[in-house]
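Chemist: the following comprises the amino acid sequence and a computationally predicted model.
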Amino acid sequence: MASITAAPPPEPKRGRLHWLAGFGVSGLLGLAVLLFWMLAAVFGPWLLSYSTASTGTSNVFMPIGAAHWLGTDYLGRDMLARVIEGARYTVGVALLATLVASGTGTVLALLAAASGRWIDATLSRCLDTLTAIPSKMFALIMVAGFGSSVPMLVLTAAIIYVPGAYRIARSLAVNINALDYVTVARTRGEGTLYIMLREILPNIVGPMLADLGLRFVYTVLLLASLSFLGLGIQPPAADWGSLVRENIGALAMGGASVIVPALAIASLTIAVNLVIDNLPGGAAREKGTR
């Protein structure tokens, strides 16, 4: 009589908690810091009970205390409120510029990989021209010629980082475009748009998300450096780079007004790198490449 074997129990569905557990301790720490600054940028200014644009009533460069948790700036304004207000510009402008740069670069890369050779060559040579221009020099020229408004800063940062995003996406897309299933899709008559969106794009989303995080870090540092030079966000608005510049006089006495915005920039960039390094599935991909 044939033995009856019990069917193996179904694997439990992996929910959001299992996905978060894949980040590890350092990844979760980076994710928490990143989420904190995102929430501060969106909801922080609305929760402030007073305006940071008006002249403060406290003494300038006050140390950390009960009245002012992060001290005061060069005009006596509360630094906690200023840093929260600055997060809206630092995080918001950098994120928007990064999305524009990575999105544009990825679309152009998909078009170059899925189209003919002459389109690929034309796009690559045009973007190589932008790569040859130093990023800081290009940003200074754009700001000097067209002003330092928020739309111009977004456009400038996006143009600077489109070539890098294009190169990464194109290198991935060209390899996938040469695989058999893409050839089969072309044989059955699928068009270029279908090849781009259904065959190539889903297979490069993971690496491009990691690259987007790195582009975000580069953009934050670029905009902070422009603001430190006085060419970024203009008063009365402020981002973290301009807060460092405004309160540079407190550096000699170790004032919190110049240290806190610098630490905010560092915490944001480190948090993004921790999240990128600990994306779920990264360990499995590393084992697969060995």
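Modeler: Cool, the structure landed. All values reported here derive from a predicted model rather than from experimental measurement.
Chemist: for the rest of this, base every contact and every neighbour count on C-alpha atoms.
Modeler: Will do.
Chemist: and A87, how many neighbours?
Modeler: By other CA atoms under 10 Å, the residues close to A87 number 27.
Chemist: packing partners for the one helix or strand A173 maps to?
Modeler: According to DSSP states H and E, A173 maps onto helix 150-177. Packed against helix 150-177 by the contact rule (3 or more CA pairs under 8 Å, 6 or more residues apart in numbering; DSSP states H and E) you find helix 79-114, helix 117-131, helix 135-146, helix 205-228.
Chemist: for the ones you listed, which one sits closest to V42?
Modeler: helix 79-114 (6.6 Å; CA to CA).
Chemist: off-centre distance for the closest one?
Modeler: 6 Å (CA atoms, centre = their mean, to the nearest Å).
Chemist: take this one as well and set it beside the first:
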Amino acid sequence: MQDALSWGQIILGIAARLVPVWIGLIAVFALSFTFKRRLGLYGRIFDSPVGMIGFAMVMFWVFVACFADIIITHDPLVQLSGMKNIVPGSPVKGMEGAYYLLGGDHLARDVFSRVIMGAREVLKIAPAATVVAFMVGITLGLPAGYIGGKLDTAISFGSNLVLAFPVILLFYLLVTPEIRDTGIPIVLAAILFIFPVIFLTILFNSRFFTNPKQRNIYVGVVLVIGLWAYSGLAFNADPLGVWSMDPNVLNVFVSVVFVNSPGVFRIVRGMVMDIKTRDYVAAGQTRGEGPWYIMLWEILPNARGPLIVDFCLRIGYTTILLGTLGFFGLGVSPESPDWGSTINYGRRLLAIAPHPAVVPALALMSLVLGLNLLADGLREESMKD
């Protein structure tokens, strides 16, 4: 019979499984340090110790998600006989040389493998949903702040309605089966997912308006690919089956976008109202540049620093919200290895077996901490512009 591993052996075993992650981190840092003076704000992260530490923590989990299939030691959904609530480092019965490095949960599943796969579940939704939320917020916030008037009043009123509602309760309502059956998430997806297409279309149209041939190419590509993706993601109607989203994932994704968009809108609107009074904006108006060109190519680039910082922070908030949903059993699926669900399953046995809850909780904390440190580093460097 195999002996259980000591904590030293467990740590070495985990470090060995993470070799692809270490290689990825070394490669990224080596290239970034070599070319940091050519990489703008990203390169200046490496002049900030806080930003660099945060970047390393975030990239660690990014690489874990990318290489999860070769890092895990067991299928995160498979239950093995005799491994229920087993302590870290325990050998797997009937499998020579196999161990549960971080123990087993209440269903005899490998905690280490579930935490690793949980990183993929989190990073599959949080960044993409935040990007869509930013496109919604920017598309509405730019004209609201620049044009003002009744348009600003109407959009701000709708934004305030969403912001006034308790976030957790709003999430709970949007992802419950009863709301799902009404078709509201599909309606929200149809509305929210069209904004990236609108944003990119206006972006290229305003930039290349004086060059119709080049404009038609860019706008045409955006419309073809964008509407193709839109049909698949929003309505699951892609005839080629390239773009699709599981109904549970769609509900969570739409909820994240819907809740985050008003906050982005308020930030963009406020910054536009300040920047539009600058001299270079007045110069653009004097040259006869169109409103959307001024908003997207004069004002928005000068607001990029605070928006990048908020983007990092918002991914952290979204990660916490996803963990909260999973904790309440409202995540992407009941058997999903996402960190919130894993913490929920493990909390019931904290007194006798703390590792199933503590390990994913530490993983969630480290990712959010990394995002916050990265945002602090970006804020520090962006203020030097």
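Modeler: Happy to help now that I have it. Please read all numbers here as calculations on a predicted model, not as lab measurements.
Chemist: TM-score them against each other, please.
Modeler: With the length set by TM-score structural alignment, normalised by the length of the first structure, the two chains reach a TM-score of 0.87; 274 aligned residues with a CA RMSD of 2.3 Å.
Chemist: quick one on the thing from earlier: in the second structure, what residues pair with the helix holding A173 of the first structure?
Modeler: Under TM-score structural alignment, helix 150-177 of the first structure corresponds to residues 249-276 of the second structure.
Chemist: and that stretch, what's buried?
Modeler: 249-269, 271-273, 275-276 (16 or more other CA atoms under 10 Å).
Chemist: repeat that for stretch 377-385 of the second structure.
Modeler: 377-382.
Chemist: what's in contact with it?
Modeler: 41, 44-45, 48-52, 54, 305-306, 308-309 (CA atoms under 8 Å, 6 or more residues apart in numbering).
Chemist: now do stretch 160-175 of the second structure
Modeler: Here stretch 160-175 of the second structure has contacts from 179-180, 185, 251-252, 255-256, 259, 262-263, 321, 325, 330, using CA under 8 Å, 6+ apart.
Chemist: kindly report the same for stretch 13-33 of the second structure.
Modeler: 43, 46, 56, 59-60, 63-64, 67, 71-72, 101.
Chemist: are any of those buried, and which?
Modeler: By 16+ other CA under 10 Å, those give 43, 46, 56, 59-60, 63-64, 67, 71-72, 101 as buried.
Chemist: can you redo the residues you listed as TSV with distance to L227 of the second structure?
Modeler: Output for those, formatted as TSV (distance: CA to CA, whole Å):
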residue	distance to L227 of the second structure
G43	35
F46	39
A56	36
M59	32
F60	34
F63	31
V64	32
F67	31
I71	36
I72	37
L101	46
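Chemist: circling back: Serialize the contacts of stretch 160-175 of the second structure to JSON lines and add fields for distance to F204 of the second structure.
Modeler: Below are the contacts of stretch 160-175 of the second structure laid out as JSON lines (distance: CA to CA, whole Å):
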{"residue": "I179", "distance to F204 of the second structure": "37"}
{"residue": "R180", "distance to F204 of the second structure": "36"}
{"residue": "P185", "distance to F204 of the second structure": "30"}
{"residue": "N251", "distance to F204 of the second structure": "30"}
{"residue": "V252", "distance to F204 of the second structure": "30"}
{"residue": "S255", "distance to F204 of the second structure": "29"}
{"residue": "V256", "distance to F204 of the second structure": "27"}
{"residue": "V259", "distance to F204 of the second structure": "28"}
{"residue": "P262", "distance to F204 of the second structure": "24"}
{"residue": "G263", "distance to F204 of the second structure": "25"}
{"residue": "L321", "distance to F204 of the second structure": "34"}
{"residue": "L325", "distance to F204 of the second structure": "37"}
{"residue": "L330", "distance to F204 of the second structure": "39"}
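Chemist: which SSE is I86 of the second structure in?
Modeler: With DSSP H and E as the criterion, I86 of the second structure is inside neither a helix nor a strand.
Chemist: and it, what's its match in the first structure?
Modeler: Match for I86 of the second structure (TM-score structural alignment): M62.
Chemist: which ones are touching that match?
Modeler: 71-73, 76, 255.
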